[in-house]
Structure formats: structure tokens, C-alpha cells
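# Quick check, what structure comes out for this input:
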Amino acid sequence: MPTPLSWDEQEMDELERRIRNHPVPVDLAEKTLNRCRNEQMELPIRTSRRFLKTKIGAAAAMAVALVICSGYVSPAMAASLKQVPGIASLFRFADDLGLRTAEEQGLLTENDAASTHGGITLKAPVAVYDGTRVSVGLERSFESESSANVSLQEQMTSVELLIDGQSTDRYGKDMGLGFFTFPTTDKNASIIEMSDLKNQGGQPLPDRFELTVRATLAGVDEPFELRIPVERKADQSVALLPDVSREADGLSFKVNKVEFTPITTQITTELTFADDNRMEDRDRAALAYDVEDEQGHSLRVLSGTGHPISENVMVTDTRFEPFASVPHTLVIKPFRYVYLEGGDGAFALDQDGNPKKIYLPELELKIEVPSAPDKK
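This is a model prediction of the structure:
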């Protein structure tokens, strides 16, 4: 059994301050951009049968880079917080407002899935599914006290997911489902996230299923296998089918669907190119967008899954953090990132260290949200 971690007075003061003030998450963008300045930002997107890492100028890439570059809770502090009632879930340390909300509102499914090999135990104590994404928290522990030099995220060399014991291929249109792995501020924890392709011709996930996670860790011969019960909890979810679009310069930008849950805001868009502007033109295909409400509040992007449904049509689900409440109006502001010359996918930065954006007002869309949208 691991030796319990102790905390010193400084960490106890910090713990008390966090519990007393319960602050909202700090925006880490300014602190992490400089650390990320010279690093290559990549977003895993399922665009073929293989799991490709495509360096695209999408807002999701920026979000993933910020998560990977940030780290502001020490392992000792993380262990300390987990011993406090009400702060037990590793989702508390996720750089994701939706997952923290899921914990606060009791939307998590808790379980005791665990697997031990080579003196390491891998657990999956929590999962949440809101109809747009499945998020599973993983925790690593050691039989004896260890000062591992690498995080769980870095130690995982491969991950395979099964749904009710079968490949995820049957839920894709012509490929398996994509998934992401995200680190947390605790180096012994990681989050796996998966979404279906129901908006792109695939099959929706069941409301209840058993998710099998098979993970291989560097330095351990045998794979870890965890069987995790997943249940959709989306009683407060609503969906819109606005079917609004704009066209400019041989490009049509359309919003097919908007989904609101307490955990996620998901927007499904359709990008159609003129016949002479196929998706091989990567700069034109790499279209991102900001999402604002009627008061100008902007959502932080989390991840995205794109899939071509024809030679010149790309359908993409982009997941953002949730609104505090369903807004009256959504404003979709498409833009493209500016890249440095050289073709390595690095962002050009403005004088404040933020990625440069070129907004496309001719494609901007405004969506009025009914006072009582239909439930999903």
C-alpha cells in the first residue's frame, strides 16, 4: 500500500483557502502561451481509419495545448485535496468546467474498476456521459511509495476502447470512433474522452453500456484492462436544429445542430466547398469559430471531431464548455488562424502572445434560441 502523503502548513493553508473561497478556474492562457510558443500544437481528429494527428489551425488545438502545457497543483496538494469530503473526484483537477460541473451536480457514475500489474494499479473511479461525450477518469498508484519521473499521460503508450465488448467500429460510418486523452494537474491522473459520429452518419452510443479500456504503460509488459459502467445523464439537455448558413468566396458555412447540456455545448457545422475548391486546400478547410451569447460571453473550446461526408463537404462536431444557462442568442464567428512561414503548423502570435486570427464576418451567423427549446 502506498504511504499516505502528508501536507505541510503551507499546503494546508492553500487547501483551506481553496475550500473557503471556491474560486472559479483561472484562465491559464496567458501563463501557458509563452511556454507553448515554440511547441508544436496538435489536435487528434478522426478523418480516416487511422488515428491521425493533424496540425490544423483549430480552436480545439489551442485548448489541448493549454491543457498539456499547464500544471499548477503539486502531487502532494492533489493527494491532500482528494482526502477532503466533496473533493474526491479527479475531475476536480480537470481543466474543464463541464467536468467540474458534473461532479458538483452529482452527474458522475462511480465504480471500482481497477487493474494491477508490475506494482502499478490503474483505476477508473469516475465516468460521465451527457449524450455528447463520454469522459472517464484514470488514476495511477504504486504498491510502494514512488517518485515516478513521468506522468500517467506520458507513460500510456497505447489505449484501446470497446463498447459492450465489441469494437467501436460499428458506431462509426466507415471508421472507428475517435478518442482523446487529456492530462490533469495531478501527474498520476488522466482523462479519456470519446464521442460518437451520429451527426456525421454514424450510430449513436447506447444510453447505457460497458466501456472497456485496455491501456499499455511503458515499462509494464501486461496491458491493464478496466470495465467501466457508463450511463447517460442528460435530463437537462436541449437541442436546436437551426439550419442556418452563409456563403462567401466559394465556401458555405452551415450550423446543423446545437446541443446544450450541463456539461457541454456541442455545435455541429457543415462546411461545403465549391467544386474547384476541394478539401485538399488545407488552409481553407481549417476553419474555426468563436461562440458568444447575447452579452458577448465567449465559450472555451474543448475538442472536435470532423469527418468528410463527400468530396467537398466536411461535417464537424465541436465541443465547448457549457453556458451557465441556455442563452437567448448564439453568435458564431468563423475565423482562420495565421501560421508562421515554414509549414510546420506553428501559430503566428500577436504582440500579446495570442494566436493571430483572421475573422470572416461574411460567414458570421446569429441563432435565436427559443425560450423553451425541445429536449433531446
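# When you work out contacts or count neighbours from here on, use the C-alpha atoms and nothing else.
OK.
# Helix or strand: which one has the residue lying closest to R227 once chain neighbours are set aside?
Spatial nearest neighbour of R227, excluding adjacent residues (Cα to Cα, 6 or more residues apart in numbering): T212 at 4.5 Å. Using DSSP states H and E, T212 maps to strand 208-217.
# Packing partners of that strand?
Secondary-structure packing of strand 208-217 (3 or more Cα pairs under 8 Å, 6 or more residues apart in numbering; DSSP states H and E): strand 156-163, strand 224-231.
# Out of these, the one nearest L108 is which?
Distance to L108, taken as Cα to Cα, is lowest for strand 224-231 among the helices and strands packed on strand 208-217, at 8.9 Å.
# That closest one: what's the following helix or strand?
strand 238-240.
# How far off centre is that following strand?
Relative to its chain's centre, strand 238-240 lies at 20 Å (Cα atoms, centre = their mean, to the nearest Å).
# Buried ones in the following helix or strand past that strand, by neighbour count?
Downstream of strand 238-240, the next assigned helix or strand under DSSP H and E is strand 244-248. For strand 244-248, a neighbour-count test (16 or more other Cα atoms under 10 Å) marks S245 as buried.
# follow-up on the earlier one: tell me the buried residues in the strand holding T212?
F209, E210, L211, T212, V213, R214, A215, T216, L217.
# what do you get for stretch 63-79?
Result for stretch 63-79 [16+ other Cα under 10 Å]: buried residues A63, V64, A65, L66, V67, I68, C69, S70, G71, M77, A78, A79.
# just curious, which of the residues you listed is nearest to L152?
Using Cα to Cα, I68 is the member of the buried residues of stretch 63-79 that sits closest to L152, with 12.5 Å.
# What strand or helix carries the closest one?
Element membership for I68, per DSSP H and E: helix 59-69.
# pull the longest helix from this structure.
helix 9-21 (DSSP state H).
# What is the nearest of the buried residues of strand 208-217 to T261?
So of those, ranked by how close each gets to T261 (Cα to Cα), first place is F209, at 19.9 Å.
# what comes into contact with stretch 61-68?
28-29, 32-33, 36, 41-43, 95, 182-184, 300-303 (Cα atoms under 8 Å, 6 or more residues apart in numbering).
# one more to line up against the first:
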Amino acid sequence: MAGNHDQKLGEALRKVDNGMPDQVRHRIDETLSSLPERKKKWKRPSMIAGGIVASLAILLGTGFTNTTMAQVLQNIPFVESVFKLAGDSTLKTTVEKGLAEKVNKSAADQGITVTVNEAIYDGTGVSVGYVVQSDTVLEENVNPSIDFNVDGKRIGNYGVGGSSERYDDHTVLGVMHLDVSEPLPNEFDLGMKIKKLGESEGEWNVQFPVREISSENKVILPVEKKSSGDITVILEKVTFAPTATEVVYKLKQPSNREMELSFELLGSNGEHVEPLSLFKKDDTFKVSYEPFSTIPETITFRPQSRHDNEIDQILEKLEITVGVN
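Now for the predicted structure:
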């Protein structure tokens, strides 16, 4: 199947061969000959996924902008959207619904090109799909070391998670999720300053506009309060978004014996979503969980068991269940 696809791709590329620079033609031939017979399976990411293949980085680097070529590029594997290939079905859905925004911005240094393919910001965090392509063989681990900025200002407190997949010796596809402690503007320019890719040091700076897409979001403000002894939990806000379920709550307890508590989030349909990130400021917490496959009728916010009967009896009284509709 993949062999037939590659053969058709080669024929399509040759049809637009007239007037193509020799350098571009040579790089295309190299790329076609190096395509694997089978498309690699994308591993399920820990928090994110996305990117594009080396072909796009090669052609963009030449400055070749033929309209017909742009149409042909849509048929090259991974170019249109790598979010679709991610093990995360949520990212596939954002593309299918037209929520992900095309970026296609590149930066090159040390013989390595980094291209941001697409991004989505749903109000809970920013997911970015990218590709790393090198003239030489890449290391197994090219996890980028990045400083982020918003409208030119460095972000103070943020968390980043992600995953990557090696496509071939010269290409790595990846995605990252950016979560911040403070609210972001509805629209802003996101700057990514990459200082290191694996063991390769350099400077890869990419900046692109980001716009919040919240039309798919559902927000509830339960302000539900539960107390047990001198511990109080107040569930203030829950946001159901395409890429995450965000919970904001307050936890009040005596400072002289604060208990470290974590909370499970469950839906009325029995679905359990895993936590992705947590931020704390004073007694207010913001936790991002995986998105629910479908928004449940009710959710339960439950302290996790400490495997201590006396403590668990206290924690049971802090469980909160609220309606969503």
C-alpha cells in the first residue's frame, strides 16, 4: 500500500518538474528514495504529538513556491498534519474539526532545521506540532531545550510535556504541550527559543501568532464546598476543552501540618482521566487532566486514598460530585 502511494507521489512530483531548479530536483529524488516502505507507527505520547516530514523542510529551504508544488506537497506523508498521526485521538479530532491552526515556520542552525507545523490553543494550554530535520544522522533523543515568551515577554511559571517519534535517520517528529500558571491573552505571539536539541547546541527561534479557540469549551462554576475536620476543599471552576479538562480549586488546611493531597477526576460514565500538570499559588490549585472522550453528565472530584484507614475516612468526606449540564 505504502509502495503504491510512494510511486504515485513520485509520478506527481515529476509532472511539475519543468522549470524546477536542479538543487530542488536532486533533494526530492533523495527524499523519495529514502522513504521507508512502511509508515512507522506513532507511539502514544505522554502529553502531546505532531510535526511534519523532512520533505517540507527541504523544499521550504529552497524558496520554491510553485502553486502546483504546494498542492503536491499535500500528498507527501505527514505534511498536511501530523496531529492526525498522533496516538492522542484528541489531537486528531482538533484537526478534523478545523481547530488546529497551520503555522509552517522554520529556523535553521548547525545543519538542523526546526519547523513548527501547527498549533492549537483552547484556553487551557498550547499544543504545538514540530519536526526536526538534519543534514547528518540525528541522535535518538533530540528533546528540545526551550524558552517560551508571549508577545516578547518571557513566561515565568510554566510546564512542558511532550513526545517525539523518529521517522528516519535525519527526521524526528514531535509535539509539545505548554501549560502556564497565569491566564494567557486571547491572542498573542508565541516565541520559542530553542537552545539545545539533544546534545546539539545552537539557536533556533520561531515566533508565530496564536489565537484562542474556545467555541468547543464548556465551563461550569460549581463553587462546591466540602469540609472534614480542619480541611476544606472548594471546587471553583471546571473547563472542558478539546485538549484538556482544567480544574481550579482551593485547599484550606492548617499550615503547621499540611497534608499533600492529589485528586482523581471521574465522569458519570465511569471514565477516569489522568492528571497532566499542576500549578499552585497560595491555597489555589490549577490542575489539567486529560480531556473526557465525551462531556459527562456529572463529575466526581475525589481525594486519592492514602492507604491509611484513619486518614482515608477524613478524605472520603471531601469527595465532591457536581452536575455538568
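# Let me have the helices and strands packed on strand 208-217 of the first structure in TSV, extended by distance to P308 of the first structure.
Converted to TSV, those look like this (distance: least, Cα to Cα, whole Å):
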stretch	distance to P308 of the first structure
strand 156-163	23
strand 224-231	29
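# winner for burial among those strands?
Mean neighbour count (mean count of other Cα atoms under 10 Å) peaks for strand 224-231 among those, with a mean of 21.
# So which of the helices and strands packed on strand 208-217 of the first structure is nearest R336 of the first structure?
Nearest to R336 of the first structure, of those and by Cα to Cα, is strand 156-163 at 31.9 Å.
# by how many degrees do that closest one and strand 224-231 diverge?
Angle between the axes of strand 156-163 of the first structure and strand 224-231 is 40 degrees (criterion: axes from the mean of the first three to the mean of the last three Cα atoms, to 10 degrees).
# Can you state the mean residue-to-residue distance of the helix or strand following strand 156-163 of the first structure versus the second structure?
The first helix or strand that comes after strand 156-163 of the first structure along the chain, using DSSP H and E, is strand 166-167. Following the fit onto the second structure, the mean deviation recorded for strand 166-167 of the first structure is 1.9 Å by mean Cα distance after the TM-score superposition for the first structure.
# Strand 166-167 of the first structure corresponds to what range in the second structure?
Under TM-score structural alignment, strand 166-167 of the first structure corresponds to residues 153-154 of the second structure.
# can you pull the contacts of the closest residue to S214 of the second structure other than its chain neighbours?
Distances taken as Cα to Cα, 6+ apart put D122 closest to S214 of the second structure, at 5.4 Å, once the chain neighbours are dropped. Contacts for D122 of the second structure (Cα under 8 Å, 6+ apart) come out as E212, I213, S214, N217, A241, P242, T243.
# and if you look at G304 of the first structure?
I45, A60, T316, D317, T318, R319.
# I'd say the fifth one and T264 touch.
To tie it back to what came earlier, the one meant is T318 of the first structure. No: assessed by Cα atoms under 8 Å, T318 of the first structure is found out of contact with T264, at 9.9 Å.
# which one in the first structure is aligned with the residue nearest to S214 of the second structure?
Residue pairing (TM-score structural alignment): D122 of the second structure is matched to D130 of the first structure.
# What helix or strand is the residue nearest to R27 of the second structure when sequence neighbours are not counted located in?
Once flanking residues are discounted, R27 of the second structure sits nearest to I58: 7.1 Å by Cα to Cα, 6+ apart. If you go by DSSP H and E, I58 of the second structure is part of helix 54-62.
# and what of P334 of the first structure?
P334 of the first structure is part of strand 329-337 when elements are defined by DSSP H and E.
# Map S268 of the second structure onto the first structure.
Mapped onto the first structure by TM-score structural alignment, S268 of the second structure lines up with E294.
# distance of that match from I367 of the first structure?
According to Cα to Cα, to the nearest Å, E294 of the first structure stands 10 Å off from I367 of the first structure.
# hey, what's in contact with both of those two?
Common neighbours of E294 of the first structure and I367, using Cα under 8 Å, 6+ apart, are T329, L330, V331.
# and the last one, how far is that from I263 of the first structure?
Read that as V331 of the first structure. V331 of the first structure is 20 Å from I263 of the first structure, by Cα to Cα.
# Give me the more crowded residue out of the two.
Set V331 of the first structure next to I263 and count neighbours by other Cα atoms under 10 Å: I263 wins out with 31 against 19.
# surely that one meets F320?
No: using Cα under 8 Å, I263 of the first structure is not in contact with F320, being 9.0 Å away.
# mind listing what the residue nearest in space to the middle of the second structure touches?
Closest residue to the average C-alpha location of the second structure: S127 at 3.1 Å, with Cα atoms, centre = their mean. Applying Cα under 8 Å, 6+ apart, we find S127 of the second structure in contact with I48, A119, I120, Y121, V175, M176, H177, L178.
# how close does the equivalent of K281 of the second structure over in the first structure sit to V315 of the first structure?
Here K281 of the second structure is matched to P308 in the first structure, going by TM-score structural alignment. The gap separating P308 of the first structure from V315 of the first structure is 6 Å, by Cα to Cα.
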